[in-house]
Structures are given as structure tokens and as C-alpha cells.
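> please find the sequence and the predicted model below.
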Amino acid sequence: MTCAPIEFVVPAGIDDPARPSGGNHYDRRVIESLTAMDREVHEHRVGDVADLGPLLAGLPDGAVVVLDGLLGSAAPGALEPVSGRLRVVVLLHMPFAEAATDESVRRSERAALAAASGVVTTSDWARGWVVRHHGLPTDRVSVAKPGVDPAPVSWAFPPGGRLMCLAAVTQDKGHDTLVAALAQIADLDWVLTCVGATDLEPDFVAELADTAQGAGIGDRVEFTGPLTGDPLGFALDNADLLVSASRRESFGMAVTEALARGVPVVVTDVGGHSEAVGGTTAGERAGVLVPPDDPDRLAAALRCWLTDRDHRERLRAAARDRRTTLASWEDTARLLAAVVDATPLEPIVVRDTTRAAR
């Protein structure tokens, strides 16, 4: 049986090295993997949500569409006219309504997902949130967790003082909590490399630099800006510990990028982070989870890492074990394709959205 081509709709900046994101990386690697599997994929780049409606309207009846959620969740007006005519599966990297204080954002995302034929999230946590809060039926919401590229085990610096945070420098990613935690362990030997865009919230970045300087650790915190490809791989290879104080994560691809190299992780217990951390083959957690917005607990976890050699070795062993169980991008693409092919050509029927959880 020949499978229908997939019309894959992605943001125009999917390959912009100045704006790397987990969602863009996911889309690109899945498209590459589907193509390598001899699945016909037509890539459509959309820079303005206003262009989405004409694009979908121009596709033939019955076309199979995978629509990046960054575009789709904000455009119910583009999806509703083609609902039931196109088989649209929204690939929701993050439920944007989860952090929204404006009810109109929630209504828009809910209406967009209800007009689709199916929804794919990147974690069990995100799937649960969408089902509970948007009233979607469980049989129309699936999960395709991000894969990771295989990598050699990084060289571990015995004292473990090379810390790395891989995330755009924004309030959502909790760099302020991380700097506050590091100020509490200024007596220990460590350096922090923050890899990620610094121009999204420049005032926040300036405040971070001032805070670090005032705490006497300014010369130990480096902001590199975004890195991709070999430079990112080099940075990960030279890290002893990945640290994330993020306040929101649908999955946490930075976590699996580190674990793929056997680099241990200390991250916040938010969203899908615990799924990214995962467990060892012996059933032990493969990293340390701490509460968000708690610099004291984060500082304690980092102090334990830096001062307890046995603890470091246990975490390193756990990370090396976890790397053997991580999914590949081929696994992700195969799962996404199976979901898309099984999705019926009919819109989702939601529960009473006035009763959907808030």
C-alpha cells in the first residue's frame, strides 16, 4: 500500500542559526528521517500566520498535513474552513495556552486543535495537559517524543566544575534562579557556560549580568549566544553537567542532547523534564530533579555534585546507561508517520469546552 505524501508546514525560520529552537530542530530532523525512509514529504515554509489559510486552501481534498503547532495553534481561522476536507495533524511542541494569562489565547488554541483531525504532542505530560484543558478525546491525541542523534561519550573532568545551560536566555528558562543558586556556592570551583539566544529579552540578560557581577561571580558566567552543529557538539562535549532551572518544558531536548553524550543533568521537575531524564536499565532515575523557582534546592543539588565524588560517579554512570535507551530520530519519524496514516479524515469532536479545565 502506498502512503500519501505528507505536506509538512513549518515556520519560515526553521533553519535560522540565530534562532535555534527545539521545535525547529524536531521538525527538521523528522523531515530528514521521513525522507530517508523514502516517505514523500513536501515542505512548506510559512513566515506569517496570515499566509497559512491560503496555503491550506490550495491543497487538494484528502491531503495529509502535518502542521507545526507554533503556526497552527494561533490560527483556528485557517483550519476551520478545511476541517474534514484535509487530514490535518497539529504537531504541538508546547501547549502555548498552558502559560497564557489571556483567555483568548486558550480559546484560540482550543478552537484550532478542535478543527484538526489529530494532535501529536512531544511528551506524555503535554498530551495529558491538552486532553484535560482542551477537552480533546484521548484517542485523537498521540505522543511522538523527540529523538536524539548518537554521540560519543564526552570526556569527564574529575572535579565536575564545567557547568552548562542550554536554552534561550529568557525568564521562562529560569536563568535568574540559576544565577541566584550559583551565588550561594561561590566558594566552590565552577564555571557556567550559557548557550542560547541573548537578544530575545535583552533587559533580562542585562539584569542577569548585573546580578552575577554583584554576587562576585560575573567572571565565571559566560553567555555564548546560540550555537548549532559542530560548535554546539563541542560545547556539550566539554561540559561536565547540564543544568536547567526552566519554569516550563514540554519535553526538554537539551536534556537528552546531554545524556546522549553521557553528561549528567540537574534540572527542574516541570512539564516533560522527568520524561527526558528518564531512568536507567536498573530502574534508577538518570538525573537529579529539583523544584522550579527554588534557588536553595538547586544550590544544594549543585553543591552535592561538586563536593561528593561518589555522587558524581553515580550520576555519570546513570547518564552513560541512559544514553543506550534514548530514542533515535528515525524512531520519532516512524511513530509520527504511523499516527498520521491512522488519523481519520474528520475533525476532532471535543467535550464541552466551557467545562474544560483551566
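Done, it's in. Residues are numbered from 1 along each chain as shown.
> going forward, measure contacts and count neighbours with C-alpha atoms only.
Fine.
> those strands in the stretch 101-250 of the chain, which residues are they?
Along the stretch 101-250 of the chain, the segments classed as strands by DSSP state E, counting those that start in this stretch run 118-121, 141-143, 162-166, 191-195, 221-225, 241-244.
> what inclination does the third one have with respect to strand 191-195?
Counting by axes from the mean of the first three to the mean of the last three Cα atoms, to 10 degrees, strand 162-166 lies at 20 degrees to strand 191-195.
> which secondary structure elements does strand 162-166 contact?
The helices and strands touching strand 162-166, judged by 3 or more Cα pairs under 8 Å, 6 or more residues apart in numbering; DSSP states H and E, are strand 191-195, strand 241-244.
> and the helix or strand just after the last one, what's buried?
On the C-terminal side of strand 241-244, the closest following helix or strand by DSSP states H and E is helix 253-259. When burial is assessed from 16 or more other Cα atoms under 10 Å, helix 253-259 yields the following buried residues: 253-259.
> ditto for stretch 89-107
The neighbour-count criterion (16+ other Cα under 10 Å) identifies 89-97, 105-107 as the buried residues of stretch 89-107.
> turn the residues you listed into a markdown table, columns for secondary structure.
Shown next, in a markdown table, are those (DSSP: H, G, I helix; E, B strand; the rest coil):
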| residue | secondary structure |
| --- | --- |
| Val89 | strand |
| Val90 | strand |
| Leu91 | strand |
| Leu92 | strand |
| His93 | coil |
| Met94 | coil |
| Pro95 | coil |
| Phe96 | helix |
| Ala97 | helix |
| Val105 | helix |
| Arg106 | helix |
| Arg107 | helix |
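> ok, Leu92 touching Gly69?
Yes - in terms of Cα atoms under 8 Å, Leu92 counts as a neighbour of Gly69; the distance is 4.4 Å.
> thinking again about what came up before, among the buried residues of stretch 89-107, which pair sits farthest apart?
Pairwise distances across the buried residues of stretch 89-107 (Cα to Cα) peak at 19.7 Å, for the pair Val89 and Val105.
> where do the helices sit along the stretch 151-300 of the chain?
175-183, 202-214, 229-237, 253-259, 273-277, 295-307 (DSSP state H, counting those that start in this stretch).
> how about those, which one is nearest Ala50?
Taking Cα to Cα as the criterion, helix 202-214 is the member of those that comes nearest to Ala50, at 28.2 Å.
> I'd like to know which elements the closest one is packed against.
By contact count (3+ Cα pairs under 8 Å, 6+ apart), the secondary structure elements abutting helix 202-214 are helix 175-183.
> now do the helix it packs on and helix 295-307, the angle between them.
50 degrees.
> try it against this one:
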Amino acid sequence: MPPPLTVCVLHVIPEDGLGGVEIAARTAAARVGEALQVASLTDGPPGDLPANVHYLRGASASALARRLKADVAVFSLWKSIPALIMTRLTAPGIRTVLFLHSDRPVHLADRWLTALAARLVDQVWADSPESLKGRLGEAGLLKGRIISFVRHRPDPPVRAEPRPAFIYWGRLTPLKRIDRAIRLFARIAANRTDARLTLIGPDAGSQGELEALARTLGMADRIEFAGPLGFDAIAERAAQADFFLQLSDQEGAAMSVIEAMQLGLVPVVTPVGQMAEYCRPLETGVIFQDEAQTAGDIGRMLSDPGLFSRASAAAINRWTATRLYDQDFMAAAEALARGIRR
């Protein structure tokens, strides 16, 4: 049994949504208990809440940090940086951390605020080396600390011969380039009447256009928009699929891809963020360069069950020895609070 935690950590997120950052924060709060307090800067759901989950509704994150007597305050995503700056100014005794989750900014405000915050904080954390290097350059690798984004250890299902059954879970947002995934799927499905694609997640501005694209390509009856689901329901759907599609323009660790690999799905991804490191062509996944090449590589997997099985097993094995997110997060916070260098 690990020694008891001796620090109080506050993790501030902009909103309590269904992105990887928010899901990881909630999971860690449930496992760690009162030593980890999670605060969303916006409203939350009605009803009773865990004692260590807070919805600030415009209140001050700095005031909450002081009231909790937090040793460390961690701030994720660019919208939380004003609260980080205020905490730094009004609670100088609290160690502060900027937590990066993407290998590039989404706009100029993100770029400027992140650069400013990186100068102010005691430490910069990131979900991958690619996020650190992409946002802060080589110097970021020296100042920063990588936090594992492996949230849990699911049991993978047993798979037989591969099928052209594809799945994605995450937000339906333009950054994930689900339109690109649908076009790739349509290319494969043109020659495979058994091809299916399931898209799981909340609409974050893209679903209407994606449904229209599916109709235009004649794929409306072969693509399911399943809406948001909990992980147990996702795992049940994943057992009926063999490939995970995520052709994002930018990423950090890409938690959903990690989960998919743990479930034995073969990821089909763009070489961005950490995906470029853990998805090796035809070894642990398929790397998207263009539609023709990617469709050809998937075709090789479908026609060679041995190749698919080796890639699926390698995808699972890639994460078996990695520390869980909540353990890594709290170990990093305790080391920072105690002034222990890595």
C-alpha cells in the first residue's frame, strides 16, 4: 500500500465537459479523495456533488485555494490561465502548475497566455513530451514534467479475424477532423458492404455537418452517431469494432486513443502529438498520410489476420507498465510541494 498523501492539491479546469482533461480530472478526484480537489470555473450539474468537486460559477479559484489551504494549484487549458495569474498574485505561498494538453495553441490568445503562464509558474506539466516541446520548445523539456494519461486498465476483449468495423469516441469537434475520418471510411466501405463506423461523443459544433457529409457520400445508413456514453458502454461498443479512427489536426496524449489501444483496437491516426510516438506503422497502428495509403494499410490488416493480431497485441502491451494518471498526478504534486526534484 502506498504511503498516505500529505498534500492538498487543487486542479482547476475551465469547464466540466467530456474532453479527456475533464474526464481524467473527475476520475482522479473519485479515486484520490479529499487530497485532490477539482474545481470547474463554470456551472456544473444540479444535485449532490462529491465534497472534493467544486463549480465556481464565477467565484474566485484563488479564494478557494486559500480556503482549502492548498499546497499546489494546477491549471489546465488556456481559459484557466487568468485564474492562475490571480492565484499567483494573491496566494504566493501556493505552488502553481501550468498543465499542457496539446502540442500547439488553438489561437493567439492561447499562445500568448500560455507563454506568460509558463514564466510565472513553479512547474509546467504536460500529457506528453510532444505537448511540452510543441508549446515551449526544447527548454520546455527541461522545465516540464510528463504526467501519464493512462486513466484505467480495462480488460481487452478476445478478437477473431479483423472486420472493417471502425469506432471513435470523443468530442465531435472540428479539431478532431472527423470529416476526414468519414471520407476515409467511405473509401473503404465502397468495397466492403460489411463496413461500419460508430461515432460516440457529444456534439461540439460538428455533428450537423458530419451527418450531412455522411448523406452526401451515401454512408448515412452505415455510420452511427451514438451520442455521449460512459466508458463501460463505450467498451461494449468497442468489443464489436477492430479499428479506432482519430485523424486529428492536433493532439497531446490523446486519451481516447490510449483507451482504444488498451482495448485491443488498432488505432488509425495522424502523426501529431504523442500519437506519432506510440502508433508505429503496421506495428501498433496505422499512420494516416493520405487516403490511398491509409486505405491500403487497413486493407493489408483486414486480409492478414496475423498482422492484425500482432498489432492489436502490441497496442495493448504498449500501456501495461505505465503508471495510472491519478498516481502520477499526485506523486508529481507531492514532489513539488516538498521541493523534491525529479
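That came through fine. Model, not experiment: these values are computed from the prediction.
> re the thing from before, now for the strands of the stretch 101-250 of the first structure, which one comes closest to Leu232 of the first structure?
strand 191-195 (8.3 Å).
> give the aligned range of the closest one in the second structure.
Counterpart in the second structure of strand 191-195 of the first structure, with TM-score structural alignment as the criterion, is residues 196-200.
> residues contacting that stretch, please?
Contacts to stretch 196-200 of the second structure, defined as Cα atoms under 8 Å, 6 or more residues apart in numbering, come from residues 164-171, 185, 189, 222-229, 234.
> try it again with 7 Å
By Cα atoms under 7 Å, 6 or more residues apart in numbering, the list of residues contacting stretch 196-200 of the second structure from outside reads 164-170, 222-229.
> average gap between it and the first structure?
Between stretch 196-200 of the second structure and its aligned partner residues in the first structure, the average distance after superposition works out to 0.6 Å, using mean Cα distance after the TM-score superposition for the first structure.
> around Ile6 of the first structure, count how many other residues there are.
By other Cα atoms under 10 Å, 22 other residues sit near Ile6 of the first structure.
> hmm, it is touching Leu59, no?
No - look at Ile6 of the first structure against Leu59 with Cα atoms under 7 Å: they stay out of range, at 11.3 Å.
> what residue of the first structure takes the place of Trp319 of the second structure?
Matched across to the first structure, Trp319 of the second structure falls on Leu326, judged by TM-score structural alignment.
> sorry, slip of the keys, the one I care about is Ala333 of the second structure.
Counting by TM-score structural alignment, Ala333 of the second structure lines up with Val340 in the first structure.
> would you mind measuring from the alignment partner in the second structure of Arg85 of the first structure to Leu336 of the second structure?
Matched across to the second structure, Arg85 of the first structure falls on Gly93, judged by TM-score structural alignment. According to Cα to Cα, to the nearest Å, Gly93 of the second structure and Leu336 of the second structure sit 13 Å apart.
> please say which of those two ends up with more neighbours.
Ranked by neighbour count (other Cα under 10 Å), Gly93 of the second structure and Leu336 place Leu336 first, with 20 against 14.
> in which helix or strand does that one reside?
Following DSSP H and E, one finds Leu336 of the second structure within helix 325-337.
> cool, Phe75 of the second structure as well?
Going by DSSP H and E, Phe75 of the second structure is part of strand 72-76.
> so that strand aligns onto which residues of the first structure?
Under TM-score structural alignment, the match for strand 72-76 of the second structure is residues 64-68.
> just how off-centre is that stretch within its chain?
Distance of stretch 64-68 of the first structure from its chain centroid, counting by Cα atoms, centre = their mean, to the nearest Å, is 19 Å.
> contact partners for the corresponding residue of the second structure for Ala168 of the first structure?
Using TM-score structural alignment to pair residues, one finds that Ala168 of the first structure aligns to Arg171 in the second structure. The contact partners of Arg171 of the second structure, taken as Cα under 7 Å, 6+ apart, are 18-19, 201-204.
> and these, which is closest to Val286 of the second structure?
Gly201 (22.5 Å).
> for the closest one, which non-adjacent residue is spatially closest?
Pro228 (4.0 Å; Cα to Cα, 6 or more residues apart in numbering).
> what do we get in the first structure for the one you found?
For Pro228 of the second structure, the residue aligned by TM-score structural alignment is Pro226.
> show me the contacts for that match.
Each residue near Pro226 of the first structure by Cα under 7 Å, 6+ apart is listed here: 18, 20, 195-197.
> of those residues, which pair is most distant in space?
Applying Cα to Cα across the contacts of Pro226 of the first structure, the maximum distance is between Ala18 and Val195, 11.8 Å.
> who has more neighbours, the two?
Here Ala18 of the first structure and Val195 are compared on neighbour count by other Cα under 10 Å; more neighbours surround Val195, at 22 against 14.
> what's the distance between the closest residue in space to the more buried one that isn't next to it in sequence and Ala151 of the first structure?
Nearest-residue entry for Val195 of the first structure: Leu166, 4.9 Å, with adjacent residues in sequence omitted and distances by Cα to Cα, 6+ apart. Leu166 of the first structure sits 17 Å away from Ala151 of the first structure, taking Cα to Cα as the criterion.
> higher neighbour count, these two?
It is Leu166, of Leu166 of the first structure and Ala151, that has more neighbours when counted by other Cα under 10 Å, with 25 against 15.
> so what's the more buried one up against?
Remark: with contacts taken as Cα under 7 Å, 6+ apart, Leu166 of the first structure is in contact with 194-196, 254.
> out of these, flag the one nearest to Ser123 of the first structure.
The shortest gap between Ser123 of the first structure and any of the contacts of Leu166 of the first structure belongs to Ala254, at 14.2 Å (Cα to Cα).
> got the contact list for the aligned partner of the closest one in the second structure?
Mapped onto the second structure by TM-score structural alignment, Ala254 of the first structure lines up with Ser256. Under the criterion of Cα under 7 Å, 6+ apart, the contact list for Ser256 of the second structure reads 169-170.
> if we use 10 Å, what do you get?
With contacts defined as Cα atoms under 10 Å, 6 or more residues apart in numbering, Ser256 of the second structure is in contact with 19-20, 149-151, 168-170, 244, 246, 262.
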